[in-house]
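Asker: next come a sequence and a model predicted from it.
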Amino acid sequence: MQRYKLFTFLFFVCSWLGISSCSLEEKNLYKPVPEAIYSDAAGINNGVTGVYSQLRGLYGSQKGFTLTTMGTDIFQHGKDGGYKFMDDYSTALNASAGYLYDLWTNCYAGINAANTILDRIDAIAIDEALRNRYKAEVRFLRAHYYYWLTLQFGDVVYTDHETKGVVTNLGRTPKADIWKKMQEDTQFAVDNLDWATQEYGRITKGAALHQLALTDLLLKDYAGAATAAVKVINEGPYQLLPAYASVFDYNNQKNAEILFSVQYINNALFNGDGNQGNAFFTPAYDQFGLLRDVNQGGRPYTRFRPTPFFRNLFDKNDSRFDVTFRIYWFYNNPANLPAGKKLGDTVVWQISPGVTSTIAPNTDNMHWGIKKHDDPTRASPQDLNGFRDYFVYRLSDTYLIAAEALMLDGKPEQGVIYLNKVRSRAAKPGTTMPMLSAAQLNMDAVLDERARELGGEEGRWMDLVRTGKLIDRAKLYNPNAANIKPIHALRPIPQSQRDLSTVPFPQNDGY
């Protein structure tokens, strides 16, 4: 196997350098591969694409969903999966957890790829406007990876230059210092990017302003956060779609509400592991006489189950309930049709002895599903690798950030307008939703609205940490989180990172 990898690597090197053949004859032809890759504009462009590629490890992956969904106020664990300790906060949540190491290495791979571009791009003959655009994109992405790292782990290693060889002597940098660096990087992106891009999926000014608003909130610059968010709303080419359901229409993924999405494509060669969100929220419906079906959730991984709090959070006129939850299933197995039922009829569940309902129960085995990540284009319900783009930033999210920032800046009467705009759009046709008053606008109201609007889209755990609400709300609303303690507002630093460090690298408190 190692020999195969070596020959593959040699073939790659030879092909890249344009050498027609490789031999063992000694010649002074050596040129390090990175120098060859980043020797012209095309190489820089490929390098920038590589920085983007690390996003797929965060968005649409089981790791990304687990680290942002489990153990919050709106999701608890389902029947299957090995990471239930991230929901019950037991002692198994420790520095040896594989997903923590995976996240750490994933983000630092993206950061180092960004740093490599930034260290080399000024030496390349390239149009100056294009140079600044590439710099802006990778600086945005570097800040984005640090957002994940600092919200998950707190103080982490900060580096803004390419890592060459093995480096073991870097300690932890205070997260507030990193947030200031993130603010600088993201402001550079704001200043050097346009509202539109010819290549869909690249960072734009709108995405950069949205991220700047989030970073300003971390730094408690509430006026700055409000200014950035309102600029996206008032000056950007975006708009809230008239219907919430249209945002998640599979055939409408490139819509006016999307500021930034991670790209997945219907081509197995270039789709990596795909967006697998279709599976993780799907219950074990196939254990109840039904066949697996891409239109009913596909392959059931049964990882995340909505909490009772989340299920009961919606007003009766809120269209987001039906778009978010799958509560009905339909008979699709002719071998297991109950008497009097035909294919396509709504499944009738036994909720308790003598009690039946067409609404599915919400137990570990058979719980409500989430429909936002459905992908009916997969060839088989066994396929995990979906093709749906992953929405990272949406305009409705920007509205809620504006509401939060203005509230924290002492302007709730302005902030509530933005929150109510989101609520108004959510009303079912022909109905209205209750609007909040300025006096009702507080952090819990903002988080409740973020749950209704963004539930199941990753980010919840980090939102709760960012607002200082994780411990209180998880303990109050998640039946499995009774053991949660203040230490759990940070994850443990991966043990392998500490083992390899030659300088003091303290663990987070309590681990």
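Answerer: Done, it's in. Numbering: from 1, shown residues only.
Asker: okay, CA-based contacts and neighbour counts for the rest of this
Answerer: Noted.
Asker: all strands for the chain, in order.
Answerer: Ranges of strands in the chain, per DSSP state E, are 75-77, 258-262, 304-306, 325-326, 349-352, 355-357, 369-370, 390-394.
Asker: among these, which comes closest to Lys342?
Answerer: Smallest distance to Lys342 across the strands of the chain (C-alpha to C-alpha): 15.4 Å, for strand 349-352.
Asker: quick one: list the elements packing against that closest one.
Answerer: Applying 3 or more C-alpha pairs under 8 Å, 6 or more residues apart in numbering; DSSP states H and E, one finds that strand 349-352 contacts strand 355-357.
Asker: give me the distance from the strand it packs on to the chain's centre.
Answerer: 37 Å (C-alpha atoms, centre = their mean, to the nearest Å).
Asker: helices or strands up against that strand?
Answerer: strand 349-352.
Asker: list the buried residues of the strand it packs on.
Answerer: Using 16 or more other C-alpha atoms under 10 Å as the test for burial, strand 349-352 gives Trp349.
Asker: can you add distance to Val51 and give the strands of the chain back as CSV?
Answerer: Formatted as CSV, the strands of the chain follow (distance: least, C-alpha to C-alpha, whole Å):
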stretch, distance to Val51
strand 75-77, 31
strand 258-262, 12
strand 304-306, 29
strand 325-326, 34
strand 349-352, 47
strand 355-357, 49
strand 369-370, 30
strand 390-394, 16
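Asker: comparison target, given below:
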Amino acid sequence: MKHIFKVGTLIICGLFAAVSCDDFVDIDPRYTQDGDNYFLNPNDYQRALIGAYDLMQTSYLDLWIGEVASDNSIAGGESVTDTQGLHQIDAMTHGGVNNELRGLWRFMYSGVARVNFIFVNKDNIEFADKARIMAEASFLRAYYYFELVKFFGGVPLVIDRNLAPRDVSSIPRASAQEVYAQIESDLQVATEVLEWTVPVKGRITKGAALALLGKVYLYQNKFAESATVLDRVITEGPYDLFDNFETMFRVANESSAETVFDIQYVGSEGGSYGCLVCLEGFAAVGFHGIRGYKGPIYGDGNSYNLPTQDLVDAFEDNDPRLGFSVLDIEAFKAEQTETVEYVQGVGGHTGYYNRKYLKRLDELGPGDNDLTSPVNHKVIRFADVLLMAAEAHNRKPSADNATALAYLNRVRTRPSVNMPALNVTGTALTEAIYHERRVEFAGEGLRFFDLVRTGKATDEIEGFVAGKHELFPIPQDEIDLAGAGWLQNPLY
């Protein structure tokens, strides 16, 4: 985020574990400011908000796990011990000791802690832009808790307060319902204050808050509420489907009307493997790159998150989104007039690569360009809003299949996709929406959670155990360090 908000960053510790901060921004001299002499002017609140945005840049974990845990992709990489946690998730053998899951837990709670630090000090002073800053902070807390609840279920719920280490042992796990209630409350605050458009790129908007609220309702099967909120995004917001699916994910098109909520990255600063949370670039892109690649268009990388044949076979005949979403390396190689070379990773090889988030020669960052991609992470697209709204209208108690079908066909028949319109209703329409979500969002990290919330994971994911794998295990180190008697999720 800091290529947009270029000021010094406030260093705030996480809830249960401190997280390293960026090496590439202007930092005030050590010991010159702390919580007792901060939040004394509007700029302090602005800088603290930037710090709260910062943890969203770890979103590569959400994307990876959402694909690798599903039937859409395999972990890949150099070997099965290369990012071993992803391979465990791929095989459904993951447990409470998993670096990727612990990283996600720590990063999200660090984001929560940074937001709470703002709320603890919200009454220090009054100033003109304060309501907007607090609304953005509310959205960020909702986002971090939504990530936590969808991965882990009920989690410790800490609101508007800072905790000393000795206080952690007194915090129980809240129920998932309690966490969702807090998320809804924060997002409702954000939707009431924020505007549809903002002058500063990367800021949260009313549309992002409404879209996330609609998704939160959908994940709880609150279909009527979801339909109402998402209809507002569709009818009131400034959004539309982008006219070129193939180039939608390129840097040049990152501000298109299809983008409802994205996480901003920049390729102008370096980074290192020693601190992935410190990166300004989107790590997923370089890690998805073709291992040992030499040739045109693309750059080499680490061959993670490789699409499966099952995903490829899910596309209908002549659906152009297949070629736009998945790179068939051998077919690509055969089409080129110059030599193309690549290496198959021992961690697995399917012959396919995630083309939406794939390193390209004309979008390279400096230094180790596996870590410095400027490509943004599109978290919610307008197509997602349309298909979520279609599902909500179809599944709500008083089903509105006509509206659901119209939204579905709007996605299918747009000129850059041009698939034939469907004419189905009832459960056939439900299944058509599920199918459309899979092919539309292939490679974007939504598939696992779609399968879980619709009850289809057991049938579609090899090794998935019902009653267990709907949630991921709470990191065992966090349970032990907290000493609060948190029960592990079932069957782990």
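Answerer: Structure's in. What do you need? Owing to the predicted nature of the structure, the values given are computational and were not obtained by experimental measurement.
Asker: and of the strands of the first structure, who's closest to Pro34 of the first structure?
Answerer: Across the strands of the first structure, Pro34 of the first structure has its closest neighbour in strand 258-262 (25.6 Å, C-alpha to C-alpha).
Asker: what's the mean deviation for that closest one versus the second structure?
Answerer: Here strand 258-262 of the first structure, set against the second structure after superposition, deviates by a mean of 1.0 Å using mean C-alpha distance after the TM-score superposition for the first structure.
Asker: now the closest residue to Asn418 of the second structure other than its chain neighbours: how far from Leu86 of the second structure?
Answerer: Excluding the flanking residues, the one nearest Asn418 of the second structure by C-alpha to C-alpha, 6 or more residues apart in numbering is Arg412, at 6.4 Å. Arg412 of the second structure sits 32 Å away from Leu86 of the second structure, going by C-alpha to C-alpha, to the nearest Å.
Asker: ditto for Arg132 of the second structure
Answerer: From Arg132 of the second structure to Leu86 of the second structure the distance is 38 Å (C-alpha to C-alpha).
Asker: who's more crowded, these two?
Answerer: Using other C-alpha atoms under 10 Å, the more surrounded residue of Arg132 of the second structure and Leu86 is Leu86, with 28 against 17.
Asker: hang on, the earlier thing: right, so of the strands of the first structure, which gets closest to Phe7 of the first structure?
Answerer: Nearest of those to Phe7 of the first structure, taken as C-alpha to C-alpha: strand 258-262 at 32.6 Å.
Asker: could you list every helix and strand in contact with the closest one?
Answerer: With contacts taken as 3+ C-alpha pairs under 8 Å, 6+ apart, strand 258-262 of the first structure sits against helix 205-218, strand 390-394.
Asker: now the longest one against strand 258-262, angle please.
Answerer: Looking back up the chat, that one is helix 205-218 of the first structure. Angle of helix 205-218 of the first structure versus strand 258-262, following axes from the mean of the first three to the mean of the last three C-alpha atoms, to 10 degrees, is 90 degrees.
Asker: about what we covered before: I'd like the helices and strands packed on strand 258-262 of the first structure as TSV, with mean neighbour count and distance to Thr186 of the first structure appended.
Answerer: Below are those laid out as TSV (neighbours: other C-alpha atoms under 10 Å; distance: least, C-alpha to C-alpha, whole Å):
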stretch	mean neighbour count	distance to Thr186 of the first structure
helix 205-218	26	6
strand 390-394	20	15
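Asker: quick one: contacts for the residue in the first structure that His435 of the second structure lines up against?
Answerer: Following TM-score structural alignment, the counterpart assigned to His435 of the second structure within the first structure is Asp448. Contact partners of Asp448 of the first structure, counting by C-alpha atoms under 8 Å, 6 or more residues apart in numbering, are Leu313.
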